[in-house]
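Student: Sequence and predicted structure below; questions after.
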Amino acid sequence: MIAAPRSGSGKTTIALGLLRAFRRRGLAVVGLKSGPDYIDPAFHAAASGVEGVNLDSWAMAPDLLAALAGRATAGQALALCEASMGLFDGVPAPPGRSGASADVAAALGMPILLVVDVSGQAQSAAAVVKGCATYDGRLSVAGVILNRVGSERHRRLAAEAIETLGIPVVGALPRSDRLALPERHLGLVQAGETDALDARLDAIADVVEAHVDCGRVLELASAFNLAAPAPGAVALRPPGQRIALARDEAFSFIYPHLVAGWRAAGAEIVAFSPLADEPPAADCDVCWLPGGYPELHAGKLAAAEGFREGLRRFAETKPAHGECGGYMALGRSLVDASGVSHRMAGLLGVGTSFAKRRMTLGYRQARLSADCALGTAGAALRGHEFHYATIVLAGDDDPFALVADAYGTAPSPAGSRRGRVTGSFFHVIAEP
């Protein structure tokens, strides 16, 4: 696991550089991601050539976590799991279920490669490393990579202090703006939209190979043998036999483990593009609109009459569900960042705005208010929210679910349900 004491230390850059470097050496390597994140795993896949998986210790039961890791790493010589936030950052929960990356590493026996941003410090970095190495007895910090090193003297002072702890420093990256990837309001710009992505990944790998002992990293990544995937471990049952799934630049945020699980259960995925004015296939059983960036394409969606009319006809007899961006598209209107209001599908009464931005972020547990595509009334689901859009028109629809956060707040109605159409800002990860 590539982890750090805090966010912003350079985990993503180093993970991408190592994945591409090992791939260039002919090693079968896969990238994993701890915690809820749609964007980093797509970059991992671009760097390694292999689709990985998200592993979440809060949302996923232990058998599902192990099964997903086992399937993703089968046949691979090396797995690199990028941690989220700081290594120990999570939510109040029973032992091993906090969502912290430390829980994932402990559950799977992953040694830690700790990335430490040493800007503004030298020998004091050793105290940080010692704290991380001793805070949780379940973990093994196998090595350290220093990031944002100012000089050779700076590197030597920090590295020598850390190595007195018996923990090797296997790399030291200099301060550089060359490694930056473009960002957007939910994180990095998506992999498929990043200009000259292969060239950027190769440039990052060049820097990592020049400043990190990749052979030593491989030695430290002592093989961890995962148990055979449990055949009954399913994140979410398929919402239908044939699933019409919106997939384009506006609707791309769906977890690969959900789609893979549906296919493994015998479901067929039929992709369509709202931006290309394509409706959901009429012979499908359910339509699923995932999250994404509809606010960046609101004008095009408003003009996609074929998509909207086809979606309306579909929803007259079959269920349709929208998550986050998909929820916004199912609503009455969407106000973009410039304040212009765009007509959406109108299948739900909600109106959303990106002009009035407010970040909403965190784990959520949802209990369905009525039977729908995701399950029966009262069924519990675990997932998260991450959005900047706000609701400016609530409408008079029934709620989709009762939703609570991970901090013990009372459940409250959330989302919308009208007929066979449901939606909310909640992204499902798994059944508890």
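Tutor: Here it is on my side, so go on. A quick note: this is a predicted structure, and the numbers were derived from the prediction, not measured. Numbers count the residues shown, from 1 in each chain.

Student: C-alpha only now, for contacts and for neighbours.
Tutor: OK.

Student: in the stretch 301-432 of the chain, which spans are helices?
Tutor: With helices called from DSSP state H, counting those that start in this stretch, the stretch 301-432 of the chain shows them at 305-315, 325-330.

Student: Dump the ones you listed to CSV, plus distance to residue 264.
Tutor: Below are the helices of the stretch 301-432 of the chain laid out as CSV (distance: least, CA to CA, whole Å):
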stretch, distance to residue 264
helix 305-315, 25
helix 325-330, 24
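
Student: Single out the most deeply packed of those helices.
Tutor: Highest mean neighbour count of these: helix 325-330, a mean of 30 (counted as mean count of other CA atoms under 10 Å).

Student: neighbouring contacts of it?
Tutor: Here helix 325-330 makes contact (CA atoms under 8 Å, 6 or more residues apart in numbering) with 250-251, 288-295, 321-322, 334, 344-348, 350-352, 422-425.

Student: what's around residue 182, how many residues?
Tutor: 12 (other CA atoms under 10 Å).

Student: can you check residue 407 too?
Tutor: Neighbours around residue 407, by other CA under 10 Å: 12.

Student: With the one 10 residues further on instead?
Tutor: Using other CA under 10 Å, the number of residues around residue 417 comes to 23.

Student: hold the first one in mind and look at this next one:
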Amino acid sequence: MIPPGLMISAPSSGTGKTTLMLGLLAAFRAQGVMVQPFKSGPDYIDPAFHTAASGRASFNVDSWSMDLTVINGLVGNAAGADLILAEGSMGLFDGVAIPGACGNGASADIAAQMGWPVVLVLDVSGAAQSVAATALGFSQMRPDVQLAGVVLNRVASPRHEALVRVGMDAVGIKVLGSLPRRKEIEMPERHLGLVQAGEQENLPELLAQAAAFVSEHVDLEALRAAADGTLQDAPPPARVIPPGMRIALAQDDAFAFVYPHLMAGWRAAGAEILPFSPLGDAAPDPSADVCWLPGGYPELHAGKLAAAENFRRGVQDFARTKPVHGECGGYMAMGAGLVDKDGQRHEMAGLLGLETSFEKRKFHLGYRKATLNAAMPGFAAETRLRGHEFHYASILAEPDAPLAKITDSNGLDVAETGSVRQFEDGGCATGTFFHMIGQGA
């Protein structure tokens, strides 16, 4: 059976969704409540924190890039849990202008499709009764989205809380919790979002503090009682095509961005994942039939990657006879060179001619549709893929043949086409700046 769920959302980014989400996961876990976490939207950092807090793998669900069959199959992972908590992205109703597979990517789509009531996190700093107008608007924006109640965040004092509650009482909206200002349990951030879970040496301590903080200031019993859902029985998971049956997967602080549903899908299809660390100067296992370099932060480790001769030599040898694919950071590491924020160029693996720079950062963000010009691991030419791009790298040169025709969510052409290079002994190198989420028209 699929347990009831809640969507933890907010009017905008930066309101405290993640702090509340992690505190709830850790607090319920401490009570012996088994919670299945999800992340609405194409985020690959938050799910790792969810997993650390809940003890269960967290999965992305996204209405623009996934159809309802895929989403239902992923929600099926909650079978056997006691409660579902999904963390939204950006504001509750924020999405793209033109709908995709089964929505525009807004967290509200997932809440409506799954029947999960919304817990709205409100930053009340600088306002009091007026905050109720915001909550009322959110409760009425979409009739198919139910508001369970609100959690007030960054409350200045008991008097401030009392004033905000007066406003909520006047419009009939339930207050499920009230969080005072507390900076010390906020997670550190860098330019792509939170610092990765694996880099947080004090993560258990932070999670324990968040659990205690949320337990003290949120009505956990009332919040759990508000959970609901329309999916009762676990549907079969959607089939995911692995890029090979033995996958050499780069995994360390420079290469950590892999969507959990893809790795789970690869394993469910019978594929074996063979992790290796480029930062540890390890080469891909030569017995693998494909090498996959995911995204991450190669710009923070460019010098170490340039000095990792065994890795660079090993991945070059591998690519002579077998396919190597890279996404975003992995794609940059496959290139000829990477210029760091200080303007210093570092030699990369040289499988492609790509040259990238972080000296002058340029923001690239958005959903992507791709029609492959050439085959890449797991997919034939002409296959259509959906994904998401999020990086600050500037392209200095992208001289190889374009891997795909790529457009954004509005159907406009995207200049970053990815690259493909064939080698004489049958191997190939392919790469894209977008992270693949799945197949789709």
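Tutor: Yep, it's here. What you see is a predicted model, and the numbers here were worked out from it, not measured in a lab.

Student: May I see the buried residues of stretch 56-76 of the second structure?
Tutor: 56-68, 70-76 (16 or more other CA atoms under 10 Å).

Student: same deal with stretch 126-145 of the first structure?
Tutor: The neighbour-count check on stretch 126-145 of the first structure (16+ other CA under 10 Å) flags 126, 129, 132-133, 139-145 as buried.

Student: so where is that stretch in the second structure?
Tutor: Mapping stretch 126-145 of the first structure onto the second structure (TM-score structural alignment) gives residues 132-151.

Student: hmm, who's touching the matching stretch?
Tutor: 108, 111-112, 115-122, 164, 167-168, 171, 173-179, 218, 223, 226-227.

Student: how long is it end to end?
Tutor: 12 Å (CA to CA, to the nearest Å).

Student: picking that back up, quick one: closest of the helices of the stretch 301-432 of the first structure to residue 7 of the first structure.
Tutor: helix 325-330 (25.7 Å; CA to CA).

Student: Find me the equivalent region of that closest one in the second structure.
Tutor: The alignment of helix 325-330 of the first structure onto the second structure (TM-score structural alignment) spans residues 329-334.

Student: ok, average deviation of the matching stretch from the first structure?
Tutor: Taken against the first structure, stretch 329-334 of the second structure registers an average deviation of 0.5 Å after superposition, with mean CA distance after the TM-score superposition for the first structure.

Student: Quick one: the strands in the stretch 251-400 of the second structure, in order.
Tutor: 272-276, 290-293, 323-327, 337-339, 345-347, 355-357, 364-372, 384-391, 394-397 (DSSP state E, counting those that start in this stretch).

Student: Nearest to residue 313 of the second structure, out of those strands?
Tutor: strand 345-347 (12.4 Å).

Student: so that closest one aligns onto which residues of the first structure?
Tutor: Taking TM-score structural alignment, strand 345-347 of the second structure hits residues 341-343 over in the first structure.

Student: same check, this time on stretch 303-315 of the second structure
Tutor: Going by TM-score structural alignment: stretch 303-315 of the second structure matches residues 299-311.

Student: Quick check: end-to-end length of that stretch?
Tutor: Start-to-end, stretch 299-311 of the first structure (CA to CA) is 17 Å.

Student: Surely residue 352 of the first structure is in contact with residue 393?
Tutor: Yes: counting by CA atoms under 8 Å, residue 352 of the first structure touches residue 393, with 6.7 Å between them.

Student: Neighbour count: these two, which is higher?
Tutor: residue 352 (25 against 15).

Student: List the contacts of the more buried one.
Tutor: Applying CA under 8 Å, 6+ apart to residue 352 of the first structure gives the contacts 328, 331, 333-335, 389-393.

Student: With residue 298 of the first structure instead?
Tutor: Applying CA under 8 Å, 6+ apart, one finds that residue 298 of the first structure lies in contact with 334, 336, 342.

Student: Can you add distance to residue 407 of the first structure and give those residues back as JSON lines?
Tutor: Shown next, in JSON lines, are the contacts of residue 298 of the first structure (distance: CA to CA, whole Å):
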{"residue": "334", "distance to residue 407 of the first structure": "31"}
{"residue": "336", "distance to residue 407 of the first structure": "32"}
{"residue": "342", "distance to residue 407 of the first structure": "36"}
